[in-house]
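**Student:** show me how the following folds:
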Amino acid sequence: MVESWMNGISPLVRAARIMKSSSLTGEWMDHDHVFTYIEQGEAEFFLSGVKYEAREGDILLMHPFMSHIIRSTSSVPLIQYIFHFDLYYDEERSLLKYTNATKRMRKKVVDREMKLVSIIPISHLQLADRIDLKKRFLLLHKEFLDKRPGGSLMMKAICLELLHVFLRNQADRKDEEGKMTKGWAIIERAINYIHDRFSDPQLNNASISEHAGVSTNHLSHLFKKRLGISIHKYVTHIRIEQAKKRIVGGELTLTEVADEVGFSSIHLFSRSFKAAVGIMPSKFTAMQSAFGAKELKQHLDSQDRE
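**Tutor:** Below is the predicted model:
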């Protein structure tokens, strides 16, 4: 894939991280491009409803506002090398430190940032390319963490190299790669409703399926068959992730956090939190003081997709 507009791109790398996980996380959507390299493991990627089987050595490139759900399918933890970037430098967008998208931001995205919408979002690398990619990514990751003068220029150069590796390996993929997940429109309606209403303790399978326009049994079947998770477990996951963000914020008591994210009692919240995260919310809160905000954020990043 070689097009003239590519000669003019000037990438801005916004974030870089290494993530280790073992299960479905929920739906994600970002306002910038997301470059993901699978270092270890296998996973199903649902990208705007299209399912891709990803394995070690694959790159997935998601354009802005592409919804994605990821589910690990191997016995070993999934390790991903990830960085976020804009195709073109924009002074106003360069000030954005977060990556999550909002509906309001969708209206503001410029056409030039959507140049890669039509590409197949997955490439499989040969061994030589994998070795080179890992070296390049780790250098990019170091520059991102060090925040040294001139580091943004180095990250821009590495981003261009990694984009070239991705596009060069597109020739090995078939045009028909990936198929629309059956029932995705229904699943997406349910997911959007859950994200909008997770704070309501009365949210349940019946109300979610009613909004999605299908029976509870049918929606439960779709979630389990297509995403490998129950509706209830998905709702609980979203609530726990929202709770972790509020705990890191440090402005609410645990009882207030539990109430804000939709748990009917602090006891149910504590039990659910321990089951999902592995520690009680009180201990998780204590980690904020022990590690500090920066260190705890890094801990959250490493657990974000578990």
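
**Student:** drop to CA atoms for contacts and neighbour counts, all remaining ones
**Tutor:** Will do.

**Student:** the strands in the stretch 1-150 of the chain, which residues?
**Tutor:** Under the criterion DSSP state E, counting those that start in this stretch, the stretch 1-150 of the chain contains strands at 12-21, 27-28, 33-40, 42-47, 50-55, 58-62, 68-72, 78-86, 122-124.

**Student:** show me what the last one is packed against.
**Tutor:** Where contact means 3 or more C-alpha pairs under 8 Å, 6 or more residues apart in numbering; DSSP states H and E, strand 122-124 is packed against strand 58-62.

**Student:** tell me the buried residues in the strand it packs on?
**Tutor:** 58-62 (16 or more other C-alpha atoms under 10 Å).

**Student:** show me which positions of the helix or strand hosting I191 end up buried.
**Tutor:** I191 is part of helix 184-197 when elements are defined by DSSP states H and E. Neighbour counts over helix 184-197 (16+ other C-alpha under 10 Å) mark 184, 186-188, 190-191, 193-194, 197 as buried.

**Student:** residues contacting H84?
**Tutor:** By C-alpha atoms under 8 Å, 6 or more residues apart in numbering, H84 lies in contact with 13-16, 32-35, 99.

**Student:** at 10 Å instead, please
**Tutor:** Applying C-alpha atoms under 10 Å, 6 or more residues apart in numbering to H84 gives the contacts 11-17, 30-36, 61-64, 98-99, 159.

**Student:** do S220 as well
**Tutor:** The contact partners of S220, taken as C-alpha under 10 Å, 6+ apart, are 187, 205, 209, 214, 229-232.

**Student:** most neighbours, which of those?
**Tutor:** Using other C-alpha atoms under 10 Å as the neighbour test, the contacts of S220 are led by I231, with 24 neighbours.

**Student:** one step back: just the contacts of S220: which are in helices?
**Tutor:** Counting by DSSP state H, those place 187, 205, 209, 231-232 in helices.

**Student:** what are the ranges of the helices in the stretch 151-300 of the chain?
**Tutor:** Using DSSP state H, counting those that start in this stretch, the helices of the stretch 151-300 of the chain run over 151-168, 184-197, 205-212, 216-222, 231-249, 254-260, 266-277, 281-303.

**Student:** one more sequence to fold, the one below, so I can look at both together:
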Amino acid sequence: MVCKRCIKVIKDELSNLGIEVESIELGQVIVKSPLNEPKLSEVRKMLHANEFELIDDKKSKLIERIKTLIIERIQQPGETSLNMTSSEIISKEIGYDYSYLSHLFSSVEGITIERYIINQKIEKAKELLVYNEFTLSEIAFQLGYSSVQHLSSQFKKVTGLTPSHFKTLKGNKRKPLDMV
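**Tutor:** Just a heads-up that it's a prediction; the model follows:
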């Protein structure tokens, strides 16, 4: 789950299945009572129908936590991101050595954590460009880029377009965060 709308869908669907939710947040649901295998099967079907998946093994949970942490940091950057590198933040928050997490992420996802971060930043840059509320300089600063040139260079590598050309395009320009 990567957005508040996703959380609402899951909460509503679980309620329709008669499952009481204790808490729900990005990437995690805690139910009030354990689920038996038939109920768990219903949950898997519901998740699949809504294009989600049940993550129940340790490695998948770690990867999902990494993705959620990255998305949260990019969508709502905090002060810790100004003083720490992404690898330090991920390692500290997840509680594992970064090299282990990086290897695990790459082997399962097929891309590096760094590439995933860049892709997420570019999607956020697209969002900010579409809203047209900030200058490219302000967007670069918000996303932690050292310069407008660095953002523009990465933007062009990922999208094939310059940020200014992207702004002139009409139609659906963005991808859902779970498809990045």
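
**Student:** if we can go back for a sec, let me have the helices of the stretch 151-300 of structure 1 in JSON lines, extended by distance to A128 of structure 1.
**Tutor:** Putting the helices of the stretch 151-300 of structure 1 into JSON lines (distance: least, C-alpha to C-alpha, whole Å) gives the following:
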{"stretch": "helix 151-168", "distance to A128 of structure 1": "11"}
{"stretch": "helix 184-197", "distance to A128 of structure 1": "37"}
{"stretch": "helix 205-212", "distance to A128 of structure 1": "46"}
{"stretch": "helix 216-222", "distance to A128 of structure 1": "40"}
{"stretch": "helix 231-249", "distance to A128 of structure 1": "37"}
{"stretch": "helix 254-260", "distance to A128 of structure 1": "48"}
{"stretch": "helix 266-277", "distance to A128 of structure 1": "37"}
{"stretch": "helix 281-303", "distance to A128 of structure 1": "27"}
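
**Student:** nearest to F85 of structure 1, out of those?
**Tutor:** helix 151-168 (8.2 Å; C-alpha to C-alpha).

**Student:** between the contacts of S220 of structure 1, which is closest to R305 of structure 1?
**Tutor:** R305 of structure 1 has its nearest neighbour among those in I229, at 14.3 Å by C-alpha to C-alpha.

**Student:** can you find the partner of F83 of structure 1 in structure 2?
**Tutor:** Correspondence of F83 of structure 1 to structure 2, assessed by TM-score structural alignment: none assigned.

**Student:** again with I231 of structure 1
**Tutor:** In structure 2, the residue matched to I231 of structure 1 (TM-score structural alignment) is I113.

**Student:** with E42 of structure 1 instead?
**Tutor:** Aligned partner of E42 of structure 1 by TM-score structural alignment: none.

**Student:** what about E42 of structure 1, how many residues nearby?
**Tutor:** 23.

**Student:** if we can go back for a sec, residues contacting the match of I231 of structure 1?
**Tutor:** Counting by C-alpha under 10 Å, 6+ apart, I113 of structure 2 touches 63, 66-67, 70, 86-87, 90, 101-106, 119.

**Student:** without its sequence neighbours, what residue ends up closest to the residue nearest the centre of structure 2?
**Tutor:** Centroid-nearest residue in structure 2, with C-alpha atoms, centre = their mean: I71, separated by 3.5 Å. Leaving out its chain neighbours, the residue that sits closest to I71 of structure 2 by C-alpha to C-alpha, 6 or more residues apart in numbering is Q120, at 6.9 Å.

**Student:** cool, and E123 of structure 2?
**Tutor:** For E123 of structure 2, ignoring the flanking residues on the chain, the nearest one in space by C-alpha to C-alpha, 6+ apart is R174 at 6.7 Å.

**Student:** that neighbour touches N119, doesn't it?
**Tutor:** No - at 11.5 Å, R174 of structure 2 does not count as touching N119 under the criterion of C-alpha atoms under 10 Å.

**Student:** so what sits against both of the two?
**Tutor:** Common neighbours of R174 of structure 2 and N119, counting by C-alpha under 10 Å, 6+ apart, are 125, 180.

**Student:** looking only at neighbour counts, state which of these two leads.
**Tutor:** Per other C-alpha under 10 Å, whichever of R174 of structure 2 and N119 has more neighbours is N119, with 18 against 14.

**Student:** so who does the closest residue to that one other than its chain neighbours touch?
**Tutor:** Excluding the flanking residues, the one nearest N119 of structure 2 by C-alpha to C-alpha, 6+ apart is V180, at 6.3 Å. Contacts of V180 of structure 2 were listed using C-alpha under 10 Å, 6+ apart, and they are 116-120, 122-123, 174.

**Student:** thinking again about what came up before, so what's the residue nearest to I71 of structure 2 up against?
**Tutor:** Shown in contact with Q120 of structure 2 (C-alpha under 10 Å, 6+ apart): 67, 70-71, 74-75, 114, 126, 143, 175, 177-180.

**Student:** can you tell me which of those is closest to L169 of structure 2?
**Tutor:** The nearest member of the contacts of Q120 of structure 2 to L169 of structure 2, counting by C-alpha to C-alpha, is K126 at 11.3 Å.

**Student:** the closest one matches what in structure 1?
**Tutor:** Here K126 of structure 2 is matched to K244 in structure 1, going by TM-score structural alignment.

**Student:** could you give the number of residues near L104 of structure 2?
**Tutor:** L104 of structure 2 is flanked by 18 other residues according to other C-alpha under 10 Å.

**Student:** one more: S152 of structure 2?
**Tutor:** Using other C-alpha under 10 Å, S152 of structure 2 has 20 other residues around it.

**Student:** and I208 of structure 1, by the same measure?
**Tutor:** What I208 of structure 1 shows, counting by other C-alpha under 10 Å, is a neighbour count of 22.

**Student:** that one - nearest residue in space that isn't next to it in sequence?
**Tutor:** Counting by C-alpha to C-alpha, 6+ apart, A190 is the residue found nearest to I208 of structure 1 once chain neighbours are left out, at 5.8 Å.

**Student:** so what's the one you found up against?
**Tutor:** With contact taken as C-alpha under 10 Å, 6+ apart, A190 of structure 1 is in contact with 184, 196, 205, 207-214, 219, 223, 231.
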